[in-house]
Every structure is written in structure tokens, then in C-alpha cells.
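# sequence first, predicted coordinates after that:
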Amino acid sequence: MKRKHPTSPTTKATMIEHAIKAAQKNFHIFPVHPAGTVRDGRIVDKEPMVAWGEAATTNIDQIIEWWIRQPTANIGISCKKSGLLVVDCDIYKQPWHLKGTSHEWIHNLYGPHVDGEDCLRAISERVGADWAHTRQTYRVQTGRMGVHLYYRWPGEIRASQASPVRGLLDVRTNGGRHGGYVLAAGSATAAGPYQCEADLPIQNCPTWLIELVREKLAPPRITTPLDHTGPGNYLGLIQTVRMAHEGNRNQATFWAARCMCADGASQTVCEQLLTEPARIVGLTDREIFSTIRSAYRAQTQKKEA
């Protein structure tokens, strides 16, 4: 479904009203930097203003205190604390080329301009689910005119935060140390506002969707974790990542990966050795692989300079 931002004027609720409404839905919320906030030359209007993993709450007094202090703050929802799975269906930024991937068949149905909702619909139909019923849940249109679909997630099941279709279909729930978070209706980023598209009851997560996003068994452990193609011993780097504190986890992983690249270890070996310790300290697979890619790119550029 292709969406447009509304052009007709509507009565605009204050951000604190949106925050209270979210809390009344039993969403555990926290303040996020306001739309267009720039820090160190980059936009941070999706970044929390507090230690959200612990701070997210439904306590109205705390919420009022936060938004009186910062009336234009965006509203973040902790999916883990709220017992939610939120499926983020993004829109295409360019024609997506899935040829040679397990999702190539999606192009056969929808052509080159595939968006996240196309993907989710195609997957649901492929497993025999009723797409119309699947969509009958609370939905929020995002600033980029994608859509968030909200479902109740069974807390006893651990979810992955890996993208079912990278770049188009993401999930936020209880994966990782604190789970994931999304912006609530009423928020706005530089791309546009987040608006409730369907204020429906949040339905239980369909079984097929649980199976799609639940945490998969980790790959078999490497029997000799220090065997690799380079000459170094990486136990110290592995321990550095394993002992990293929150706020330093990405930096520690980035530094360790650059050291391994400089030592001659392949990116594949680096991912094999650093993924487990990075998971232990709470990074998602998406964050881990992205950080390692960035580290190898930076180190390679340094070598070539």
C-alpha cells in the first residue's frame, strides 16, 4: 500500500498528550530527541534521551515530568517491556534487486519496486495465512511512509532482531539485552510524522510470524576458536568485546575487528570469532555484522591510503 502524508489540517495534539495516550495502551515509553535534532553533525531524532532499557515506563507522573522538561521530545516504545512485536515495513528507496537470494520470488509477484509490506504480504500468502486478517491490528504510518504493525509477543519465546528481508522488513521485540524500540504515533523525524493508521486492538502474533522471527539456534561453535588464516592470537580481542560495557560495545567490537583485519584475518573469520562475545554483551546480529563491515572497510581504506 503506497501512502501519502495528509494534506488537510487536523487538530494537533501536544506531544505530552500523545505520550499519555501511548502509556494508556500499556506501552512502556521514554523520551527520544525531538525532530531534526543534530549532534556532532548528524541527525539524532531517533536516539533516546535516557537509558531507555531500564527507564521505559507507563508511570504517568514520570512521563509528565519528562515531557514538561522537553515538550517536543519524540516518544520511544520499549517493545520488550511492552510485550510487543513491531514489524517495520519500510518503503523502497530504489528498485530492489533480490536476484540470487532466497527472496527472489517476491520480484516475480511485485516487480522491481518492492516495499516491506509487499514482502510481508507475500510471505504470509506463501505460508497460507490470511493477509487481510494479519493486517487487522494496530498500525502506525512512519515518517518515511512505511508502516509499523503491532502484535502481542509471547514473552517466553526469545526473538531475533535479524531482518527477515534486509532493508525492507525489520522486527523489534525482545531480542538482545533490552529488546528493540520504535517511535510511537505523534512522533516526527526529519523524514516526516508518525501517525496512527489504524487504531485497532493489538492482535496476538500469528504462529507463522512467531516462527519467522523467533531466535534460531546458534550455529555450531568453532571447535578451535583461535584457528584462523592470520598469524595472531585473538583471545585478548575476544575478551575485550566480551567484557565491554553498555555504551562501549560497538566501539570495542569495531576496534577488535580493525585489529583482526590489520593482522590479516578474513572478515568471515572475524565474524565467527566476535559474534558470540558481542551477542553476550547485548548487540544484535545486525549491529555486529554492520560494525565488523565498517571496521574492515575503514582498515582497508587506511591500508590503501
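Sure, I can see it. Numbering: from 1, shown residues only.
# going by C-alpha atoms from here, please, whenever you check contacts or count neighbours.
Fine.
# how much space separates residue 211 from residue 159?
According to C-alpha to C-alpha, to the nearest Å, residue 211 and residue 159 sit 9 Å apart.
# between the two, which one's more packed in?
Legend: neighbour count by other C-alpha atoms under 10 Å for residue 211 and residue 159, higher for residue 159 (25 against 11).
# which ones are touching the residue lying closest to the more buried one once chain neighbours are set aside?
For residue 159, ignoring the flanking residues on the chain, the nearest one in space by C-alpha to C-alpha, 6 or more residues apart in numbering is residue 214 at 4.1 Å. The contact partners of residue 214, by C-alpha atoms under 8 Å, 6 or more residues apart in numbering, come to 157, 158, 159, 160.
# quick check, nearest of those to residue 20?
The closest of the contacts of residue 214 to residue 20 turns out to be residue 159 (C-alpha to C-alpha; 27.8 Å).
# chain center to stretch 279-289: distance?
Averaging C-alpha positions (C-alpha atoms, centre = their mean, to the nearest Å) puts stretch 279-289 12 Å from its chain's average.
# start and end of that stretch, how far apart?
11 Å.
# how about stretch 21-31?
14 Å.
# could you do stretch 199-210 as well?
First residue to last in stretch 199-210 (C-alpha to C-alpha) measures 23 Å.
# now do the buried residues in it.
Of all the residues in stretch 199-210, those buried under the rule 16 or more other C-alpha atoms under 10 Å are 202, 203, 204, 205, 206, 209, 210.
# ok, second structure coming up, stack it against the first:
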Amino acid sequence: MAITAPHSTTLALAYALSAAESGFPVIPLSPSKLPALRSPHRDRPGSGSGPCRGECGLPGHGVHDATTDPAAVRALFAAAPWATGYGIACGRAPHHLVGIDLDVTPTTATAGVGAGPGLGEGMGVDATPDSVAALQQLAFQHLFTLPETVVVLTPSGGRHIWLSGPAGVTVPNSAGRLAPGIDVRGAGGYLVGPGSVSARGAYRLAPGSAGLTPAPCPRALLRLLTPPERVRHAGPGGRRGRPAQGHGLVQFVLAAHAGQRNTRLFWAACRAYEHGFGEALVESLVDAAVRTGLAEHEARATIASASRLTAGPA
């Protein structure tokens, strides 16, 4: 494990405590932007009742460890002295944070591209015109304007736009579903907090963001982020079947032979979560994996790994 300078962890803890005080649940992150604490269940097979999300009382459950309690935050960082940053859990009260992640092309410099609130005006950031233009096009087509809100600049030159979603509405994580270069972090995901230091550099607030809180997500944009649930067809005996858009993924798993069952299941689960219907497809994927000969607890553990990966840092 790489040696981390003590002051890096101290600074990360200070930023994390400040965020927690403002109502943002936090976890410590390693320089790779992944949760700093490993799962306490990594060497033990599952019980078959689904992945543990912290019910065991031990740390190491990724975003499920996120807390606003100062004592708990200190305990998490004490257990991870190599942490150099912190993650903020999305979708949690009181802010119900939603993150819009605009990816970048390192060789592209477009400060000034995207005249409009939150789309680059005055932010002095190099962002790929594809992601900025795509978000502009969505705003134009669906008649919304991004409000003044928190924007975090990433080491690669991109930006995270913070918005607040309404209570009771679940925004799924997605990668490129809205448009190429635009990722979304919602329930079960997390954003790297400003002040964090990763292997690629530091995350910082954009000029004008200090003192702001996440603005409410425009309703038209929220509708794009929360697509309606697809119609499900009744299976044998009236059992509710899999979502129509997941049929091909389930068939892909069913076609697996010995030696490729886990790989196919993991790939299919990743694609499902990336497209926003992972949770709805879990039981169908588990059923398919079990029919190929995979143990249920192993199938659920594999799907849980896919969920964690696709809900990873933005």
C-alpha cells in the first residue's frame, strides 16, 4: 500500500467534517477515488440473502458507510489513514444530491463554450465541447435552464454540477445515457468532494460556488434523469417478468458455459446498471445465473460488485 502523507489525510478529514456539518453524508476515499476501506466480507461467501449494506455494523461497505455524524466520520478516517479524499453520497437526505458529470477531452480548451448558467460561462475550465454542447442541446430541446448551483472542477478539467432532487424520487446512476460524455450520479452513487486529492490531482470548487448549496433540479431535467419504469410482462403463473430492455442481457447470461458464468453475469449486470435498470433486473439475472449452475450467493455477490463499480466516483 502506498504511503500517504499525514497532512493529506488530515486535510481530507477536515473537508469531510465540513461537508458533514452541512448535511452531506461522507466516506473516506483512497487516491484512486475508491472507498478507502475494504469490505469486511471480502473473504467470506455471502449468506444468499443479498449483499450486506452495513447491517453487520462493520465499516467497509462503500457508500453505505456514508454518515454526517462527526464521531462516525472521524472513526472512518481513523480506520483509513491512507485516505486523501472523501466521497459524498448522492440521493440522501437532506439534499438528495444529484451529480451531473461532464467528461473532458484533455487536449480541448473551451473556456467560454456553453454560454448559459452552469455550462461553462466564467468557470475557466477546459471541457469537451461534446458534453457541454450535448447538455446545452438537452436544455434547449426540453426547455430548462441550469440554475446557479455548486460546481466542482475535476483534476482532468471536467466539472461536476450539483443539483438537489425532491424527496421520494430516485435518480439512478448512469454513464452516457443522457448523452455521450455526460454521466449521472444518483441514489447509491457518490461524488468526490471538493478538497479531495486523487492520484491525478485535486478537486476544487469553481469560482462563485463557495457558499452555495445544491439548487433544485429543473423539473424537465429531472424527468430525463428518472425515465418511466418499462412495462413488465407477466411470466408463467402470473409472475412479473423482467423489464423488456433487459431481455437480451438475461439471454446472454443464460448462454454461459462453465468457466464464463461469472464473467458473463458481471458484464450483463454492469450494462444494466449503466443504463439505469440494474435494480429492476437483479432477480432475473440471479435466476438466469442459477439456471446455468452458479450458486445464488455467488450470483448476488457478482451483481453487487457490478453495482458498486458502475456507481463509482464521478
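Okay, I see it. Bear in mind that the values here come from a model prediction, so they are computed numbers and not experimental data.
# related to what we said a few turns ago, mind telling me what the residue nearest to residue 159 of structure 1 corresponds to in structure 2?
In the superposition onto structure 2, residue 214 of structure 1 corresponds to residue 226 when matched by TM-score structural alignment.
# same thing with residue 78 of structure 1?
Checking TM-score structural alignment: residue 78 of structure 1 goes with residue 89.
# now do the contacts for its match.
Residue 89 of structure 2 neighbours (C-alpha under 8 Å, 6+ apart): 24, 25, 26, 27, 63, 66, 97, 187, 188, 189, 190, 191.
# which bit of structure 1 covers the helix or strand the last one falls within?
Residue 191 of structure 2 is part of strand 190-192 when elements are defined by DSSP states H and E. Per the alignment by TM-score structural alignment, strand 190-192 of structure 2 matches residues 181-183 in structure 1.
# now that stretch on structure 2. Mean distance?
Here the mean offset of stretch 181-183 of structure 1 against structure 2 after fitting is 1.0 Å, by mean C-alpha distance after the TM-score superposition for structure 1.
# of all residues in structure 1, which one is nearest the centre?
residue 172 (5.4 Å; C-alpha atoms, centre = their mean).
# any idea how far residue 49 of structure 1 is from it?
Distance from residue 172 of structure 1 to residue 49 of structure 1, by C-alpha to C-alpha: 19 Å.
# residue 33 of structure 2 corresponds to which position in structure 1?
Superposed on structure 1 with TM-score structural alignment, residue 33 of structure 2 falls opposite residue 45.
# and residue 109 of structure 1, how many neighbours does it have?
So residue 109 of structure 1, with other C-alpha under 10 Å, has 12 neighbours.
# could you look up the SS state of it?
helix (DSSP: H, G, I helix; E, B strand; the rest coil).
# that older thread, wait, the residue nearest to the centre of structure 1 sits on residue 163?
No. Using C-alpha atoms under 8 Å, residue 172 of structure 1 is not in contact with residue 163, being 9.5 Å away.
# buried ones in stretch 55-73 of structure 1, by neighbour count?
Result for stretch 55-73 of structure 1 [16+ other C-alpha under 10 Å]: buried residues 56, 57, 58, 63, 64, 66, 67, 70, 72, 73.
# got a markdown table for those residues, with secondary structure and distance to residue 138 of structure 1 too?
Shown next, in a markdown table, are the buried residues of stretch 55-73 of structure 1 (DSSP: H, G, I helix; E, B strand; the rest coil; distance: C-alpha to C-alpha, whole Å):
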| residue | secondary structure | distance to residue 138 of structure 1 |
| --- | --- | --- |
| 56 | coil | 20 |
| 57 | strand | 20 |
| 58 | coil | 19 |
| 63 | helix | 22 |
| 64 | helix | 24 |
| 66 | helix | 25 |
| 67 | helix | 24 |
| 70 | coil | 27 |
| 72 | coil | 24 |
| 73 | coil | 23 |
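# assumed residue 186 of structure 1 was part of a strand.
No. Counting by three-state DSSP, residue 186 of structure 1 is not found in a strand; it is coil.
# shouldn't it be in contact with residue 193?
Yes. Between residue 186 of structure 1 and residue 193 there is a contact at 6.9 Å, judged by C-alpha under 8 Å.
# before we move on, back to that, highest neighbour count among the contacts of residue 214 of structure 1?
Going by other C-alpha under 10 Å, residue 159 tops these with 25 neighbours.
# wait, doesn't that one sit right on residue 215?
Yes. Contact criterion C-alpha under 8 Å: residue 159 of structure 1 and residue 215 qualify, at 4.6 Å.
# and the helices in the stretch 1-150 of structure 2, which stretches?
6-21, 70-78, 129-142 (DSSP state H, counting those that start in this stretch).
# what is the longest one packed up against?
Just to be clear, that refers to helix 6-21 of structure 2. strand 26-29, helix 70-78, strand 85-89 (3 or more C-alpha pairs under 8 Å, 6 or more residues apart in numbering; DSSP states H and E).
# just put the ones you listed in TSV and tack on distance to residue 266 of structure 2.
Listed next are the helices and strands packed on helix 6-21 of structure 2 as TSV, based on distance: least, C-alpha to C-alpha, whole Å:
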stretch	distance to residue 266 of structure 2
strand 26-29	24
helix 70-78	29
strand 85-89	24
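# out of the ones you listed, which is closest to residue 101 of structure 2?
Taking the helices and strands packed on helix 6-21 of structure 2 one by one with C-alpha to C-alpha, strand 85-89 is closest: 13.9 Å.
# who's in contact with the residue lying closest to residue 174 of structure 2 once chain neighbours are set aside?
Of all residues not flanking residue 174 of structure 2 in the chain, residue 274 sits nearest, at 4.7 Å (C-alpha to C-alpha, 6+ apart). With contacts defined as C-alpha under 8 Å, 6+ apart, residue 274 of structure 2 is in contact with 173, 174, 175, 177, 310.
# separation between the aligned residue in structure 1 for the fourth one and residue 215 of structure 1?
By TM-score structural alignment, residue 177 of structure 2 lines up with residue 164 in structure 1. Note on residue 164 of structure 1: its distance to residue 215 of structure 1, by C-alpha to C-alpha, is 12 Å.
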